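Undergrad: this one's structure only:
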């Protein structure tokens, strides 16, 4: 299929990828078929097969298209406020059954498909890098030590929430989000997330830094 930005090819791709998400949510990975995706998108199945030879390629492209969507990092005026806002957004998404259906379906698909797994990894790597802007900004404002690993701080902020959502099934709320963000921030302020300092690379947290958290 010839790609013409803004033309029929772009419209067909958007319709097919939207249909892929809808089918994934409705039927799950094991029930996903090219025929059903094509029918929902309003195109012939040969159109889908021509560009996406397999279901895995469809899912991967759908995730890739989501990764390319702009996501504005919060700017509340403080790194604490920014991290809480990021954590709160996760809570907001998963509190809404309609919005949580897509990420839950994608996680399930990644358990069965290597391509979906890699696409999911790439998606979150891109999102973490976008969110890390709030940490880099905080370092420039002297809110955090120089050398703080920006992406790792984002991971630490989000990880307890995803653990509750996907592993234990425990509920999450604003208090959970706030606690997660503040715990991650405390580790960063103590220097536990520094990758380098004035003497060079940091291989492991100092005992003094660890003691500050006790």
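TA: Structure received. Because the structure is a prediction, the values reported are computed rather than measured.
Undergrad: Please count neighbours and contacts with C-alpha atoms only from this point.
TA: Noted.
Undergrad: Tell me if I am right that residue 146 is in a strand.
TA: No. Judged by DSSP: H, G, I helix; E, B strand; the rest coil, residue 146 forms no part of a strand; its state is coil.
Undergrad: another structure for you, compare them:
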């Protein structure tokens, strides 16, 4: 039997972050504990408490580790393609963090605010909504959509549909699903 090797640095951090998402999937945000994460990562609680004061700090860092950088404007010249690219970022993020980001937001607190909320808002929610709004404004200027459809309210629809579908367990989050949101929900709303 080979003795266990002690993990340090990046290897230990990766195991801890993976354990965070495994625990979130298994027990949810409210029942996640530092002890459960330590056990899942096969490390001691002390290793966690040396770096993170609370589970929120730990979850926040785990999300920062897996969340992609905020998306940039695709500017393809076609509103449908822009929306597909931007909403693809939402899909990639849900897949990268195993959907934990939005599940946590649902459970995090009565007001839905906290460290995790701030991380998700700054890295994903706000940039996606802003880019979608910008894409709609540019499409309206090109005459591709109705000018009155270039609103923040309509920009919120795509991400809301995707997140809602994820939260209610509406099936796999495939590229085809994102395409259906664009083609069956957003395009009919904005077309002239």
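TA: Happy to help now that I have it. Since the model is a prediction, treat every value here as computed from it, not as a measurement.
Undergrad: Got a TM-score for the pair?
TA: Superposed pair, TM-score by TM-score structural alignment, normalised by the length of structure 2: 0.62. Supporting alignment: 176 aligned residues with a Cα RMSD of 4.4 Å.
Undergrad: distance of the most centrally placed residue in structure 1 from residue 54 of structure 1?
TA: Nearest to the geometric centre of structure 1 sits residue 124, at 3.5 Å (Cα atoms, centre = their mean). Remark: distance between residue 124 of structure 1 and residue 54 of structure 1 (Cα to Cα, to the nearest Å) = 23 Å.
Undergrad: and the counterpart of residue 66 of structure 2 in structure 1, what does it touch?
TA: Matched across to structure 1, residue 66 of structure 2 falls on residue 66, judged by TM-score structural alignment. Contacts of residue 66 of structure 1 were listed using Cα atoms under 8 Å, 6 or more residues apart in numbering, and they are residue 123.
Undergrad: any idea which helix or strand carries residue 66 of structure 1?
TA: Taking DSSP states H and E as the criterion, residue 66 of structure 1 maps to helix 55-67.
Undergrad: what does the helix ranked longest in structure 2 rub up against?
TA: Secondary structure of structure 2 per DSSP state H: the longest helix is helix 9-31. The contact list for helix 9-31 of structure 2 (Cα under 8 Å, 6+ apart) reads 32, 36-38, 40-41, 58-59, 62, 97-98, 100, 103-104, 107-108.
Undergrad: Where in structure 1 does that helix align, residue-wise?
TA: Counting by TM-score structural alignment, helix 9-31 of structure 2 corresponds to residues 9-31.
Undergrad: Can you point out the buried residues in the matching stretch?
TA: Across stretch 9-31 of structure 1, burial judged by 16 or more other Cα atoms under 10 Å covers 12-13, 15-25, 28-29.
Undergrad: ok so, going back, mean shift of the longest helix of structure 2 relative to structure 1?
TA: Here the mean offset of helix 9-31 of structure 2 against structure 1 after fitting is 1.6 Å, by mean Cα distance after the TM-score superposition for structure 1.
Undergrad: Now do that helix against helix 55-66, angle only.
TA: Here helix 9-31 of structure 2 points in a direction 130 degrees away from that of helix 55-66 (axes from the mean of the first three to the mean of the last three Cα atoms, to 10 degrees).
Undergrad: so which of the contacts of helix 9-31 of structure 2 would you say is closest to residue 151 of structure 2?
TA: When the contacts of helix 9-31 of structure 2 are ranked by distance to residue 151 of structure 2 (Cα to Cα), residue 103 comes first, at 27.1 Å.
Undergrad: What strand or helix carries the closest one?
TA: Secondary structure from DSSP H and E places residue 103 of structure 2 in helix 100-107.
Undergrad: That helix: average distance to aligned residues in structure 1?
TA: Averaged out, helix 100-107 of structure 2 is 3.4 Å away (mean Cα distance after the TM-score superposition for structure 1).
Undergrad: centre of the chain versus that helix, how much separation?
TA: Here helix 100-107 of structure 2 is found 9 Å from its chain centre; the criterion is Cα atoms, centre = their mean, to the nearest Å.
Undergrad: helices or strands next to that helix in the packing?
TA: Counting contacts by 3 or more Cα pairs under 8 Å, 6 or more residues apart in numbering; DSSP states H and E, helix 100-107 of structure 2 packs against helix 9-31, helix 79-96, helix 115-120, helix 152-167.
Undergrad: ok, now how distant is the residue nearest to the centre of structure 1 from residue 139 of structure 1?
TA: Going from residue 124 of structure 1 to residue 139 of structure 1 by Cα to Cα gives 22 Å.
Undergrad: same question, residue 46 of structure 1
TA: For residue 46 of structure 1, the distance to residue 139 of structure 1 - Cα to Cα - is 52 Å.
Undergrad: Same drill for the two, tell me which one is more crowded.
TA: residue 139 (17 against 13; other Cα atoms under 10 Å).
Undergrad: ok, that one - contacts?
TA: 145-146, 148.
Undergrad: who wins for most neighbours among those?
TA: Within those, neighbour counts (other Cα under 10 Å) peak at residue 148, which reaches 22 neighbours.
Undergrad: Let's verify residue 170 of structure 1: helix, strand, or coil?
TA: Look at residue 170 of structure 1: counting by three-state DSSP, its state is coil.
Undergrad: Which among the contacts of helix 9-31 of structure 2 count as buried?
TA: For these, a neighbour count by 16+ other Cα under 10 Å gives the buried set as 32, 36-38, 40-41, 58-59, 62, 97-98, 100, 103-104, 108.
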